[in-house]
Every structure is written in structure tokens, then in C-alpha cells.
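Participant: sequence and predicted structure are below.
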Amino acid sequence: MKKQLIILSTLLYSGFAFSQIGVNTPEPKATLDIMGTTFGIKNGNRSASWDNLWFNVGSRGPSINASGAEDGIQFNVGANAIGTYGDEGQVLTTVATMRPNGNVGIGTISPNNNAILELSATNKGFLPPRLTTAQRDAIPAASRPAGLMIYNATTNCMDFWNSASWVSTCAAVTPPAGTITAITCASATNIGTLSRGLAASGVTSVIPYTGGNGGTHGGQTVTSTGVTGLTATLTAGSFANGAGNLTYTITGTPTAAGTANFAINIGGRTCTLSRAVVVPVGAISSLNCGGATNTGTLTGGSAASGVSSVIPYTGGNGGTYSAQSVTSTGVPGLTATLTAGSFASGNGAITYTITGTPAASGTASFSINIGGQACVLTRTVSAAANPPALPGASCTANSFLIPYTANGGTANGTINGIPVTATITSTNFTSGAGLTNCFGATQATTFRGGSASANILTIKFNKAVSNAKVYDTFTGGSGVDC
């Protein structure tokens, strides 16, 4: 009894001194401060009474508990300026009810047994979370439960997640026909490059508009004019409410360089989208110098004439290439020249014309580099043929006779197997008698030297010749090198 009086005395002292009461604590921090894990209110003083309410304060979280609550727990709120604990005419409104079977009601004291949550009101609505499309999509997909619902503030529709995608409830309502007040093709943002003869890839035009009404449009497919072969496609969708952009994807192969025009007609407004089509930079996938077709022959010391090499390639893109000149190595003195042009679309060939005078015999090499590919073109340079020895009938295959009748005119023949024409002039020469020359051929008239101290015979060929000799027709006559 003494111990009880001491505790009561201490308790009363705390209450009078500080207007605070502590239970199981000598230092209360509130008007009533109870230290413990369980405390409650019970209807009756019977040990078997089950109509009670208690609070558990565990280390992992508190709980509010009730037993004998056949009608559940009600949360009542009133805006009363009088009364205490519900007396003196206080008016309380039940804002929420929790039933023993787990049903929750807001605005009702008797939520439907088949509803986990019932909202009841005659002058208020249900306001779900309002998210933009971007905010909705930012919800991690891995943790989106099927049935998650939001109000989409971008589309003004209710959306729910069906475990695979967001589904808009607006799909059941026919949206308004889309309209805009202006569209500006001249301000389009163009992406990608259009090249003549090349299939368009990754090419789009983003066209701005204003005054969208949020309605739908059926998209558009527009073929190009000016430069043909292209199509601009807009997929079906909806206009924004206000300003926005439309993205047209351009496909196809432009037939020429120039300007491709697209007549845009959408949402009640029109404009013309123009895209430049350029000549592509030439490119090929392979170049085969080893398969070249060679025309003409090259002889050391002789100027090249009518000599060319046609080199095949594959994978041409139809683009252009610049003129090119490649000097020879191995045997110097030659140049392979390619005039500017365009590759075919696919397979084709380019022709190099070879000019110059090879310094020697051997192999002349040309390092070809064009259209992103390289190879080495080789041409054989033959040694110049030596004049035949005199006399001998065999020399007639590589030489010819010049009669006096050709004086002041021309004579045709063969030098080292090459047909040539010689223009003949002379000084102090006269016509001589015919004779049989050292080649075994009969010559009707001959050149006869005059009495002047200078007898000059000029022979001018229409082609470059080298390593040639001129012989007189007297038996045993001496040869004169030219």
C-alpha cells in the first residue's frame, strides 16, 4: 500500500507541476504520455469482454485494432463550434467506414459487400491521378500491375494498363475530325539527303502547324512532282491541341537531280514541301584492273597513239566522278587519263586513254584510285624493232620503196609493221633511170643526185617512227641512219 501511494504521489506531482501525466514514464512529453506497447479501451470490466479498441506500438509499426466491431469502424468528422465528445447537438459526418470483411466505404456507412472500396456521393466525383503521356510512360514497366489506371492529361482520356500496353478508354468514343489553322512547309525541318538514282533512306520532313483541335487525321501519301520517283507518307494520328508538328517519311528513288515537290493537304490546310535532290558522289563496290580490255600497243621510244584501257567495275551508285590523270611507274613517260563522268547504277566500265612516249620497254603500271576502290593497271611496252640488214628481200615486210614520181607528193608503205604515209620533197635531185634494187624489186624511176654540192631528200612521216634507216638503191650502196 505504501508503494502505491508513492507512485500516485509522483504521478499527481507531475500532473500539477507541468499539466502533463505520464504512465510508466517519469518524464511525460505530452498531456498524457503512456509508455508501453499495448493500451486500449474496453466496454465493461469483465475479463471476457470482447467489445474493445486497442493500439499496438511495435518496433516495426503501430496498429489500431478493434474486436466485437460487427458494424466495422467508422471515422466521423464534424465542423462543430459547440459541444464535447458528441454531446450538445454536435453534428458528425461519417467520412469512411471499415467493415470486418475488409470492405472500405467513403461517404457511406455500409459499403457494398462485393466492393473492396465504395465511393458514395451525390455532389462530388472521383478524381484519379492525372498524368501526362510522358509521366505515364515513366512509370517503370516492370512494376506496372495490370489494371493500373490514370487520367491522361495529354489526350484527356482515362488510360489503363492491360499488362502489355496502355489502353485508352477514348477508343470507344469517336474523336472529332482533326483541323488546323495553318501549316508551314517552308519552315520544315529536313532530315537526310536525297541523291539522284539512290534509294532514299532515313529521309524525313517535320512540318510545323498551329491551331490544332486535338482531332484525328487519316494520314497522307503524296507522290513527288518536278523530280519524280519519291513518295512522302504521313501516318494516321491526332493533331495536338494548339501547335504541333507532322512528320512525313520520304521513300523511293529520285529519277534526276533537282527539286522534288510534295503537295501537302491535311487538316483543311495546304502547302508545298520542296526537297533538293543532289547528284551523288560516285562510288563503286569493286574495280577490276586485271579484267581490263586493252586497245593499241605501246613501243619503247614511240609516242602512244590509239592506246586505251577499259576497266570494269561493279556496284556503281550512279554518282559522278572527276577527271583523273595517272602517270606510269616501271616504264616512265606515259599518262593514263580518265575524263569526268558518272558511274552506272550497278555494273559498268571506265576508259583510260594512254598517251606519252614510253622511255623503254617493260611493264608500265598505273595506280588507279576512283569511287572508293583502287587497283593497278599494267600495260606491256614492247622494244622497238631494228631495221632489217641490207641486202635481203625479207626487208620488204618492214620497209617500202620511194620512187622519184613521189617527189613533191606522198608515198604509202609500212615501217616496222605500221602503215605510214610519207611526204617527199627534194633539192638538187632529178629523175633517174629505172633499175632492179637490192630488195629484188623493180623501180621504174629513181632519184638521181645533181651536180650541186648539196643534194637534200626530205621524208616526213604522218606518224612517229623510230629506229629507221634510209638506204640508197645502188647495189652495194651504203645505209644512212635517220
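Facilitator: Great, that's in hand.
Participant: switch to C-alpha atoms for all contacts and neighbour counts from now on
Facilitator: Will do.
Participant: chain neighbours aside, what residue packs nearest to G371?
Facilitator: Excluding the flanking residues, the one nearest G371 by Cα to Cα, 6 or more residues apart in numbering is A283, at 4.0 Å.
Participant: give the buried residues for the helix or strand containing R448.
Facilitator: Here R448 sits within strand 446-449, counting by DSSP states H and E. Residues of strand 446-449 classed as buried: T446, F447, G449 (neighbour count, 16 or more other Cα atoms under 10 Å).
Participant: quick one: list the elements packing against the longest helix belonging to the chain.
Facilitator: When the chain is parsed with DSSP state H, its longest helix is helix 2-18. If you count contacts as 3 or more Cα pairs under 8 Å, 6 or more residues apart in numbering; DSSP states H and E, helix 2-18 packs onto strand 21-23.
Participant: ok, structure two:
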Amino acid sequence: MIKKLLTGLNLLVFITVFSQSGIGTHTPEGALDISYPDNEWGLVLPHVDQAENTKNPMGGNVKKGTIVYDSKEDCIRYFNGDKWSGCLLRGITDPIKLDCSSAVLSKDVIINYPVSTQTTVSIPYSNLGVDFDYGETPFLSQNVTGLMAVLPSGSIKKGPGVLVFSISGTPSAKGEAKFSLSIAGVTCEFVITVKELY
């Protein structure tokens, strides 16, 4: 009887000390292993209106290492045992931003006249990620047709910079020639105003 009792206690101690929990798996590979066989589901963290309002359901202080999604700050935060962290992840933004609204045309473009050589459009960018190489890319005008903007092959370097497009062709009408860009997965539109010859 004592032998059976000791065997049972040893087994219970072993399970308690070395137990792992698995959700969606029978073979957890960590203290807690959350898996889904089809790899289509994500983990949703507890949402709180503000991290500082988080409560321990057992009473007492919030446990060190607690992680929550703070709805007020719109980000993930954790508790270090003394205070809450700032935002770990705040929104998701593209590392590269194109500022098409600040496009600068180097020379006037006139209706029914071929665009003069060396006519360019400069578009500022900012890159928070790594350098990005691209090949030569042409873009045709819309609304006012007959123009092409060509971005010669190059790199978008980390930090601020400028992309310079060569403009060519003969505009079909006066008005706004629109160019829709898609570079490094980022889209924007710049406009060239086609004028009449005075």
C-alpha cells in the first residue's frame, strides 16, 4: 500500500514539475504551446480599455510579465512587476512612404508639344526599413494621355531621399495628367498640369 502511494505521489510530483500545456497539439514544445493544424488562426491577447486598469482575477497585484492589448493606446503593452511598458507595437505602417503631393516638375509641359528633354518629376520618400532595389519602371499618364514617367533602375535607401522620374511624350489635352505609382508595394498618385502655349 505504501509502495503504491509513493509511486502515485512520485508520478504526481513529476507531472506537476514537468508538465506542459498544449492547445491544438498533443506534443507541446514549451510551457504553453498553442497550435492550430491548418495554421489559419492567430492568438488574440486580452483587450483592456487601458493597461493600468488590468486586474488579477485572483486578487492582489497584476503578475509580472502580463501582456495585454491596450485599446486606448491601440497597442500591445506588458507589466514588468513595477509599471506598465510603453507601446511595443503601435499600428502597422509601411516602411517606405512616397510623398506624391510634394512632386516637383522641372519644366512646363505644353499641350500638343513634345515634352522637352531633361524634364523630370521629383518625389520625396522616407524609408524606415532596409535599402530596396528596383528595376526601371514606366508609368503611363491617365486623364490627359500621351505622357510617360520612367523611374530608372536604382535603390530606395534607408532614410529620406528623392525619386526622379523622366517625363516624355506629347500630351493630348490641357488639364491634369495623373500618374498612379506602385513602388515597393506602396502606391500614390502625382499630377502634372498640362498648359496651353501662350
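Facilitator: Looks like it arrived, so ask away. Only a predicted model underlies this, so the values are computations on that prediction, with no experimental measurement involved.
Participant: before we move on, back to that, the next helix or strand after the strand holding R448 of structure 1 aligns to what range in structure 2?
Facilitator: Toward the C-terminus, strand 446-449 of structure 1 is succeeded by strand 456-461 as the next helix or strand (DSSP H and E). Strand 456-461 of structure 1 corresponds to no residues in structure 2, going by TM-score structural alignment.
Participant: cool, and stretch 207-222 of structure 1?
Facilitator: Going by TM-score structural alignment: stretch 207-222 of structure 1 matches no residues.
Participant: ends of that stretch, what's the gap?
Facilitator: 14 Å (Cα to Cα, to the nearest Å).
Participant: try stretch 153-172 of structure 2
Facilitator: The first-to-last residue distance of stretch 153-172 of structure 2 comes to 28 Å (Cα to Cα).
Participant: which parts of structure 2 are helices?
Facilitator: Going by DSSP H, structure 2 shows helices at 2-18.
Participant: A149 of structure 2: neighbouring residues, count only.
Facilitator: Neighbours of A149 of structure 2 under the rule other Cα atoms under 10 Å: 21.
Participant: got it, and A142 of structure 1?
Facilitator: 7.
Participant: which residues touch it?
Facilitator: When contacts are counted by Cα atoms under 8 Å, 6 or more residues apart in numbering, A142 of structure 1 touches no other residue.
Participant: and the gap between it and L131 of structure 1?
Facilitator: When A142 of structure 1 is compared with L131 of structure 1 (using Cα to Cα), they lie 19 Å apart.
Participant: please apply the same query to Y352 of structure 1.
Facilitator: From Y352 of structure 1 over to L131 of structure 1 (counting by Cα to Cα), the distance is 69 Å.
Participant: the more surrounded of these two?
Facilitator: Between Y352 of structure 1 and L131, counted using other Cα under 10 Å, the more crowded position is Y352 (22 against 17).
Participant: surely the more buried one and S309 touch.
Facilitator: Yes: assessed by Cα atoms under 8 Å, Y352 of structure 1 is found in contact with S309 at 5.3 Å.
Participant: structure 1: which residue goes with F179 of structure 2?
Facilitator: F179 of structure 2 maps onto F366 in structure 1, by TM-score structural alignment.
Participant: same question for V115 of structure 2.
Facilitator: By TM-score structural alignment, V115 of structure 2 lines up with A304.
Participant: count the residues that sit near the closest residue to that match other than its chain neighbours.
Facilitator: The shortest distance from A304 of structure 1 to any residue other than its chain neighbours is 5.2 Å, reached at T355 (Cα to Cα, 6+ apart). Counted with other Cα under 10 Å, the neighbours of T355 of structure 1 add up to 19.
Participant: next: G242 of structure 1.
Facilitator: What G242 of structure 1 shows, counting by other Cα under 10 Å, is a neighbour count of 13.
Participant: which residues of structure 2 does the host helix or strand of it align to?
Facilitator: Take DSSP H and E as the rule and G242 of structure 1 turns out to sit in strand 241-252. Mapping strand 241-252 of structure 1 onto structure 2 (TM-score structural alignment) gives no aligned residues.
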